[in-house]
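Asker: sequence unknown, structure follows:
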């Protein structure tokens, strides 16, 4: 798809943009309703007025080869924020292990643009990762874990995160080929699960994306 930008006469705001001014474009990726009424979605300027399906298709051309997996046994409120970070860092797919229901408020509707796959339990997820030839990298501060600052992330892999509080289950840790911890220097035992996920994803970015 050719890159398009909004009409320069339209003033951009944090709330989005108003109706397209002037003759509307006819390219197939534009949404006629958004062109007519304006676009208040939380999307970058490149995707203003684009149809949702067109945005997903365009993102699919440049997604990174790392995946994100989250255990969801306790309806963790952090899952939405992790999905939002996965979208920001262009993760391939988010895998939710356990309950299919999760609080989407923190995702800020980014789940519409991010591939999400569900697995009934850790065993099902582990079989999928094995079939996909993707090493599973668990992120948790447990005995024997490796400092994230010294760990070399595989280019294609799955970053696995646990619940806020209890962390990863014993089954999830057993399914991982490596366990990585984020170095901490304060008094708290652990950092917020969604913050840990963002740190880990960005660590992958710094190792594999050329700027």
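Answerer: Yep, it's here. On a predicted model such as this, the values are computed, not experimentally measured, just so you know.

Asker: When you work out contacts or count neighbours from here on, use the C-alpha atoms and nothing else.
Answerer: Fine.

Asker: chain center to stretch 101-110: distance?
Answerer: Distance of stretch 101-110 from the chain centroid (C-alpha atoms, centre = their mean, to the nearest Å) equals 11 Å.

Asker: so how far is the first residue of it from its last?
Answerer: 16 Å (C-alpha to C-alpha, to the nearest Å).

Asker: same thing with stretch 129-148?
Answerer: Using C-alpha to C-alpha, first and last residues of stretch 129-148 are 21 Å apart.

Asker: Could I get the buried residue list for it?
Answerer: 129, 134, 135, 136, 137, 138, 139, 140, 141, 146, 148 (16 or more other C-alpha atoms under 10 Å).

Asker: gap between the first one and residue 196?
Answerer: Pointing back at residue 129 there. From residue 129 to residue 196 the distance is 22 Å (C-alpha to C-alpha).

Asker: ditto for the last one
Answerer: In this structure, residue 148 lies at 11 Å from residue 196, with C-alpha to C-alpha as the measure.

Asker: joint contacts of these two?
Answerer: residue 182 (C-alpha atoms under 8 Å, 6 or more residues apart in numbering).

Asker: three-state assignment of residue 129?
Answerer: For residue 129, the assignment made with DSSP: H, G, I helix; E, B strand; the rest coil gives helix.

Asker: The most centrally placed residue in the chain is in what secondary structure piece?
Answerer: The residue lying closest to the centre of the chain (C-alpha atoms, centre = their mean) is residue 86, at 1.2 Å. Here residue 86, judged by DSSP states H and E, is contained in helix 79-88.

Asker: which residues does residue 85 contact?
Answerer: Contacts of residue 85 by C-alpha under 8 Å, 6+ apart are 197, 198.

Asker: also this one, for the comparison:
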């Protein structure tokens, strides 16, 4: 079936795209993917189903290989699309995805093969969408199994988080947790080592740690860092050594260094 034309701003078919607000979408169990690269990821590599897609003729032509034959594609001229959304969509492509239920941590851990290495990344109260998106991208690149997020952490499925992650937030599962400390206790029961990243001078240097195949890295918000409860709940506190002129790193940069150092690939011995 070819794409269906949208000519008017009040067309009921474009309701999910009208004056896009992430909080409103979340209440409707939806999220918004923006841009050709990210929408392509949603359609071809994602954990999530698609509700509908809104594209300009140019974007439709450029993405014909993944859009042809779909029954959920809406076609609108650029001016009409901008009017529907409420701002200029320079990439000419939006897709509404359908959120899926988030499993509790213990249920997710049951799905991890006990004989294989696993890396988890725990984000405590990170409120910057750029940082969250960047961390998802790094975590996917280096084979993390999932991201754990406290309820104060910004939504990984917010449009900006997805865009900054280059679609990684659509491919890597995330688990909501009530607190980092409680999550650490459960992870310890399941055989995980938990490491809290901190710039504190008395923390262990990251490179000095012995390799461990089942590991969770804890990262806190820039500025305050991890809460005292999270630091106390972790099995060890670790730091990334920097030069004297810089006392700490952006949390996304610190995450990239630590995740790369702890990637499960180092334990891979074949199928």
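Answerer: Cool, got the structure. Because the structure is a prediction, the values reported are computed rather than measured.

Asker: Residue 69 is in contact with the residue nearest to the centre of the first structure, correct?
Answerer: No: using C-alpha atoms under 8 Å, residue 86 of the first structure is not in contact with residue 69; the gap is 10.1 Å.

Asker: which neighbours do those two share?
Answerer: residue 94.

Asker: Pull the number of nearby residues for residue 269 of the second structure.
Answerer: 6 (other C-alpha atoms under 10 Å).

Asker: what kind of secondary structure is it in?
Answerer: Going by three-state DSSP: residue 269 of the second structure is coil.

Asker: which residues of the second structure fall in strands?
Answerer: Using DSSP state E, the strands of the second structure run over 4-5, 30-34, 49-55, 73-75, 93-98, 118-124, 146-150, 174-177, 193-197, 204-205, 214-220, 236-239.

Asker: can you tell which of the ones you listed is closest to residue 81 of the second structure?
Answerer: strand 49-55 (7.8 Å; C-alpha to C-alpha).

Asker: what stretch of the first structure does that closest one fall on?
Answerer: Counting by TM-score structural alignment, strand 49-55 of the second structure pairs with no residue of the first structure.

Asker: again, but for stretch 223-242 of the second structure
Answerer: Stretch 223-242 of the second structure corresponds to residues 165-184 in the first structure, going by TM-score structural alignment.

Asker: show me the contacts for residue 118 of the second structure.
Answerer: Neighbours of residue 118 of the second structure in contact, by C-alpha under 8 Å, 6+ apart: 112, 144, 145, 213, 214, 215, 264.

Asker: And the fourth one? What does it align with in the first structure?
Answerer: Yep, that's residue 213 of the second structure we're talking about. In the first structure, residue 213 of the second structure lands on residue 155 (TM-score structural alignment).

Asker: Count the neighbours of that match for me.
Answerer: Residue 155 of the first structure - counted by other C-alpha under 10 Å - has 16 other residues nearby.

Asker: My guess is it contacts residue 66. True?
Answerer: Yes: between residue 155 of the first structure and residue 66 there is a contact under C-alpha under 8 Å: 6.7 Å.

Asker: got the residue ranges for the helices in the first structure?
Answerer: Assignment of helices within the first structure using DSSP state H yields the ranges 32-37, 52-60, 79-88, 122-131, 170-175, 193-208.

Asker: I'd like those written out as a markdown table, with distance to residue 109 of the first structure added.
Answerer: Converted to a markdown table, these look like this (distance: least, C-alpha to C-alpha, whole Å):
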| stretch | distance to residue 109 of the first structure |
| --- | --- |
| helix 32-37 | 17 |
| helix 52-60 | 11 |
| helix 79-88 | 8 |
| helix 122-131 | 25 |
| helix 170-175 | 28 |
| helix 193-208 | 16 |
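
Asker: from the ones you listed, which stretch is densest packed?
Answerer: helix 79-88 (a mean of 24; mean count of other C-alpha atoms under 10 Å).

Asker: Identify the residue range in the second structure corresponding to it.
Answerer: With TM-score structural alignment as the criterion, helix 79-88 of the first structure aligns to 132-141.

Asker: Average separation of the matching stretch from the aligned part of the first structure, please.
Answerer: With mean C-alpha distance after the TM-score superposition for the first structure, stretch 132-141 of the second structure departs from the first structure by a mean of 0.8 Å once superposed.

Asker: related to what we said a few turns ago, can you lay out the buried residues of stretch 129-148 of the first structure as CSV showing distance to residue 191 of the first structure?
Answerer: Formatted as CSV, these follow (distance: C-alpha to C-alpha, whole Å):
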residue, distance to residue 191 of the first structure
129, 27
134, 26
135, 24
136, 21
137, 18
138, 15
139, 12
140, 10
141, 10
146, 16
148, 14
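
Asker: Residue 116 of the first structure contacts residue 94, correct?
Answerer: Yes: counting by C-alpha under 8 Å, residue 116 of the first structure does reach residue 94; the two are 4.7 Å apart.

Asker: Of those two, which one has the most company?
Answerer: residue 94 (25 against 15).

Asker: residues in contact with the more buried one?
Answerer: Residue 94 of the first structure neighbours (C-alpha under 8 Å, 6+ apart): 67, 68, 69, 70, 83, 86, 114, 115, 116, 117.

Asker: Right, I'll call it a day here.
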